[in-house]
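Enquirer: sequence below, structure please.
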Amino acid sequence: MMYNQIEIYTDGGCLGNPGPGGWAYVLKADGAFEKESSGSERDTTNNRMELTAVIEALKACRPLGAKAIVINTDSQYVKNGITSWIKKWKVNGWRTAAKDPVKNKEYWVELDRLNASLPVQWNWVKGHAGIEGNERCDQLVRQAMDALV
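Expert: Now for the predicted structure:
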């Protein structure tokens, strides 16, 4: 079955930075099929959890098949990184404009691979603004982090 559109909300968080962290996504295909997933790591960063949420969501999309995938993230780091900054990082040998190594390179490489193989549209949404999918992800992230402490 090929879905017309898969809409995804993602979130990641950390208690301390670094510290125990959690990630989550909520996926809806054609407004009907729905899947939620979350996970945690004992010693991580907020940015890694934000990236993990998107990577895991896109991995879940691959076997479903979709004409369009819309990612809604409240992370400017993720949205700007994958839609803008990554182009220069790759040209510069995975170095920032300041010539420093790009942090979380292995996550960005995986996200770039998935993004290139799927029809993804990236949207930034304001966190904690009452957006249902984003609020649900936040709850799942908190549950995942709470399970570690």
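Enquirer: CA only for contacts and neighbour counts going forward, please
Expert: Noted.
Enquirer: excluding chain neighbours, what is closest to the residue nearest to the spatial centre of the chain?
Expert: Of all residues in the chain, the one closest to the mean position by Cα atoms, centre = their mean is V54, 2.2 Å from it. Excluding the flanking residues, the one nearest V54 by Cα to Cα, 6 or more residues apart in numbering is T10, at 6.1 Å.
Enquirer: that neighbour contacts E50, correct?
Expert: Yes - look at T10 against E50 with Cα atoms under 8 Å: they come within range, at 7.4 Å.
Enquirer: alongside the first, I'd like the structure of this one:
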Amino acid sequence: MRMKNVTIYTDGSCLGNPGPGGWAAILQLDGTEHRRELSGGARLTTNNRMELNAVLEALGTLREPCAVALYTDSQYVCHAVSKGWLWGWKKKNWIKSDKKPVKNVDLWRRLPALLQRHEVTFHWLRGHAGHAENERCDELARSVAARADLPEDAGFSPENV
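Expert: Reported below is the predicted structural model:
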């Protein structure tokens, strides 16, 4: 059986860093009109955590293995995967080359399993450059970040700032 092709756009936002944050993703099944928007957030978090949460939530939503073209304006997320940092961190028990612990390790630990399940190609987009789906993700993430009823980010730590 052939894998489905899915295009995903993600973004994270934080009102203050740290501060209340939101993440958003748009999933589009290629060749169809099927499109889904996802969003969530946390009351005290960082922008990097929201960027990474958007990717994790979007990939985690897929019910079967898919070929995914993932577009993000986060160089933090894009470089960690495309430059192989993620696999090096995992191999070295989540310690970076400078011998310091990887920030946001609770989130990074979740990504390898998703990348093994799906064939994901990461693409970096310049944020706030007029790309319709990136702008929509930004709008959704900012809207969530502005809500008063956000849950706690259980993995947030001041050391991650």
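Enquirer: need the TM-score between these chains.
Expert: For this chain pair, the superposition-based TM-score is 0.92 by TM-score structural alignment, normalised by the length of the first structure; 147 aligned residues with a Cα RMSD of 1.7 Å.
Enquirer: where's the alignment partner in the second structure of the residue nearest to the centre of the first structure, which helix or strand?
Expert: Matched to the second structure by TM-score structural alignment, V54 of the first structure sits across from V55. Following DSSP states H and E, the helix or strand that holds V55 of the second structure is helix 47-61.
Enquirer: what segments of the second structure are helices?
Expert: Along the second structure, the segments classed as helices by DSSP state H run 47-61, 75-82, 85-91, 105-108, 111-117, 132-145.
Enquirer: let's have those in JSON lines, adding distance to K4 of the second structure.
Expert: Output for the helices of the second structure, formatted as JSON lines (distance: least, Cα to Cα, whole Å):
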{"stretch": "helix 47-61", "distance to K4 of the second structure": "13"}
{"stretch": "helix 75-82", "distance to K4 of the second structure": "22"}
{"stretch": "helix 85-91", "distance to K4 of the second structure": "25"}
{"stretch": "helix 105-108", "distance to K4 of the second structure": "25"}
{"stretch": "helix 111-117", "distance to K4 of the second structure": "13"}
{"stretch": "helix 132-145", "distance to K4 of the second structure": "20"}
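Enquirer: now do the contacts for the residue nearest to V54 of the first structure.
Expert: Shown in contact with T10 of the first structure (Cα atoms under 8 Å, 6 or more residues apart in numbering): 23-26, 50, 53-54, 57, 71-74, 134, 137.
Enquirer: top of those by neighbour count?
Expert: Y25 (33 neighbours; other Cα atoms under 10 Å).
Enquirer: find the nearest non-adjacent residue to that one, please.
Expert: T10 (4.3 Å).
Enquirer: and what of W89 of the first structure?
Expert: Nearest residue to W89 of the first structure in three dimensions, chain neighbours excluded: R95, at 5.4 Å (Cα to Cα, 6+ apart).
Enquirer: follow-up on the earlier one: what do T10 and E50 of the first structure both touch?
Expert: Joint contacts of T10 of the first structure and E50 (Cα under 8 Å, 6+ apart) are W23.
Enquirer: if we can go back for a sec, so which of the helices of the second structure gets nearest H123 of the second structure?
Expert: H123 of the second structure lies closest to helix 75-82 among these, at 6.9 Å (Cα to Cα).
Enquirer: quick one: list the elements packing against the closest one.
Expert: helix 47-61, helix 85-91, strand 119-124 (3 or more Cα pairs under 8 Å, 6 or more residues apart in numbering; DSSP states H and E).
Enquirer: residues in contact with the longest one?
Expert: By Cα under 8 Å, 6+ apart, the surrounding residues in contact with helix 47-61 of the second structure are 8, 10-14, 17-18, 21-27, 38-39, 41, 74, 76-77, 104, 107-108, 110-111, 114.
Enquirer: drop anything exposed from these.
Expert: Of the members of the contacts of helix 47-61 of the second structure, the ones counted as buried by neighbours, 16 or more other Cα atoms under 10 Å, are 8, 10-14, 18, 21-27, 38-39, 41, 74, 77, 104, 108, 111, 114.
Enquirer: against A113 of the second structure, how distant is the match of V54 of the first structure?
Expert: 13 Å (Cα to Cα, to the nearest Å).
Enquirer: then S143 of the second structure?
Expert: Relative to A113 of the second structure, and taking Cα to Cα, S143 of the second structure is found at 30 Å.
Enquirer: over to G19 of the second structure?
Expert: The gap separating G19 of the second structure from A113 of the second structure is 29 Å, by Cα to Cα.
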